[in-house]
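Visitor: predicted model and sequence follow; I will ask about them next.
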Amino acid sequence: MSAEVETIVCSECGKNLSPTFRFCVRCGAAAPPRRAAPVAPPPIAPIRPTPFLAVTGTIRPLDAATPPPHDDRDAKPQPPPPPTKPTPSGTSRSSTKVLAVVAGIAGIAVGLTAIFGHFPFAGDVAPQKLTVTVGPDRWVDVDPRATFGVDRDFVVLGDGPLRMRTSSGKPVLSNGAPVSLGNVGADRIELKSIGGPQTVTLMSR
């Protein structure tokens, strides 16, 4: 394509002038300014189409026999499981045995304390003993103050039945079991056996 030749017309005489001349060759008038060539808009690049993602796999239609998905809201709440009883472990069994042994020892200590007035195996107070031989024919006078001191309790242990008396109390009959006379103070005690001679032990508490 050939470019279009611009036509310049003189404003004074109306003659067509060549675009190479800047003044009129007939009348000498200055040629009008050239028209600016139209500015073509920049070319617009074509928009590339966006490629679609290819679908992989096979779409399986929903079968009529396929059950609907499970809904937890339709399920009934299940009752909680029954509590299980704890099985005794080895530690609990050992603790039970230890408690039983301790209870037995405490019972023995209470029994000895009831007889002797104190626990006889305690290390703080050592029991003191006084042994005499008595018979059935006469009373044997015993002064516990010489051995145990004043205001001391003591227990009488005999091999068999015997009688005991003090000046301030009634006679006491023993069938061979230990007898606690308590604190006799300044009293003297008299002993007499029943049946035959025997050895009697007085033990302080």
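Guide: Perfect, thanks for sending it.
Visitor: from now on I want contacts and neighbour counts done on CA atoms only, so please keep to that.
Guide: Fine.
Visitor: list the buried ones in the strand or helix carrying A100?
Guide: In this assignment (DSSP states H and E), A100 forms part of helix 90-116. If you call a residue buried by 16 or more other Cα atoms under 10 Å, then helix 90-116 has these buried ones: I115, F116.
Visitor: just checking, next helix/strand downstream of that helix?
Guide: strand 129-134.
Visitor: list the helices and strands the helix holding A100 packs on?
Guide: Judged by 3 or more Cα pairs under 8 Å, 6 or more residues apart in numbering; DSSP states H and E, helix 90-116 is in contact with strand 153-158, strand 179-183.
Visitor: now, of those strands, which is deepest in the fold?
Guide: strand 153-158 (a mean of 21; mean count of other Cα atoms under 10 Å).
Visitor: okay, pairing it with this:
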Amino acid sequence: MKNIKNLAIGLILLIAISCGGNKDSEEMVLEPQKAVLVYPAENEECEGGIVVSDTEAVLEFKWQKAENADSYLLKVESLNTGVVKEFTANTNFKEVNLLRGVPYSWSVVSLKKGSQITATSSLWEFYMAAEGVENYIPFPAKLLNPTNEEIIVTSSVTIEWSGNDVDNDIKEYELYLDTNSNPTTKHATTNLQTVENISLITGTTYYWKVVTKDLAGNSSNSQVYSFTLE
């Protein structure tokens, strides 16, 4: 009986050690880190790429390899249409067909097999070069504050954005602000990137956008954001 009891105890210990060993031997999946963008450069005209027609070129996007990442998702957005295209890559570059003379933004998402966690790079904008273009339309302004659909517990608000232009010839910004989903009321014209302490009515949802104009008479429209004053 004693031998049987010892045998049972030994079997239990063996199972426990075996289970514990399997658990300890499981590999830890390290989280992927953000990729650092390299090319095309931020806020510049991109003259690289292979021209395939009067309207199209093939451009190779490049970024630094991200730590712990084994694949990437390249996101390229046409700032004219808002259409985002996604491309998978197993290395740190990817060729993409683009329209010439069009502003784009791009970013890279780092991926790791076996991990649900991803990491997204910075967002860069550039213009794809085109023949005969002497002056480029400004990049659409990036709306910063208030954030989209933000709820604000005050009767005044400061609105902020950022703007860039390949030609560095931005003349002014026009801030449109009202209660229409596509605002048509010009609230301010300024060469700054902020309008401070705007008094508004509480309990109201407002919409805003920014039109960027350059010295050559070109203009671009930002997205439309909304915020609500409580």
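Guide: Thanks, I have the structure now. In this text, all values refer to a predicted model and were calculated from it rather than measured experimentally.
Visitor: TM-score them against each other, please.
Guide: Here the TM-score for the pair of chains, by TM-score structural alignment, normalised by the length of the first structure, is 0.24; 69 aligned residues with a Cα RMSD of 4.0 Å.
Visitor: so what secondary structure elements neighbour the lengthiest strand in the second structure?
Guide: Longest strand in the second structure by number of residues (criterion: DSSP state E): strand 204-214. On a contact count with 3+ Cα pairs under 8 Å, 6+ apart, strand 204-214 of the second structure meets strand 170-178, strand 219-221, strand 225-229.
Visitor: can you list the ones you listed in a markdown table and add distance to I15 of the second structure and mean neighbour count?
Guide: Shown next, in a markdown table, are these (distance: least, Cα to Cα, whole Å; neighbours: other Cα atoms under 10 Å):
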| stretch | distance to I15 of the second structure | mean neighbour count |
| --- | --- | --- |
| strand 170-178 | 70 | 20 |
| strand 219-221 | 67 | 18 |
| strand 225-229 | 60 | 20 |
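Visitor: for L11 of the second structure, grab the count of nearby residues.
Guide: L11 of the second structure: 12 surrounding residues under other Cα atoms under 10 Å.
Visitor: following the strand or helix carrying L14 of the second structure, which helix or strand comes up?
Guide: Assigned by DSSP H and E, L14 of the second structure belongs to helix 2-24. Scanning forward in sequence from helix 2-24 of the second structure by DSSP H and E, the next helix or strand is strand 37-39.
Visitor: in that following strand, what's buried?
Guide: L37, Y39.
Visitor: immediately after it, which helix or strand?
Guide: Counting by DSSP H and E, the next helix or strand C-terminal to strand 37-39 of the second structure is strand 44-46.
Visitor: so which elements touch that following strand?
Guide: Using 3+ Cα pairs under 8 Å, 6+ apart: strand 44-46 of the second structure touches strand 124-128.
Visitor: against which helices or strands is the strand it packs on packed?
Guide: Using 3+ Cα pairs under 8 Å, 6+ apart: strand 124-128 of the second structure touches strand 44-46, strand 103-111.
Visitor: packing partners for the helix or strand that the shortest one is followed by?
Guide: Under the assignment DSSP H and E, the closest C-terminal helix or strand after strand 44-46 of the second structure is strand 50-51. Packing partners of strand 50-51 of the second structure (3+ Cα pairs under 8 Å, 6+ apart): strand 56-63.
Visitor: how about the strand it packs on: buried residues?
Guide: E56, A57, V58, L59, F61, K62, W63.
Visitor: so which elements touch that strand?
Guide: So strand 56-63 of the second structure, by 3+ Cα pairs under 8 Å, 6+ apart, packs with strand 37-39, strand 50-51, strand 93-99.
Visitor: just the angle between it and strand 124-128, please?
Guide: 150 degrees (axes from the mean of the first three to the mean of the last three Cα atoms, to 10 degrees).
Visitor: tell me what angle strand 56-63 of the second structure forms with strand 93-99.
Guide: 150 degrees.
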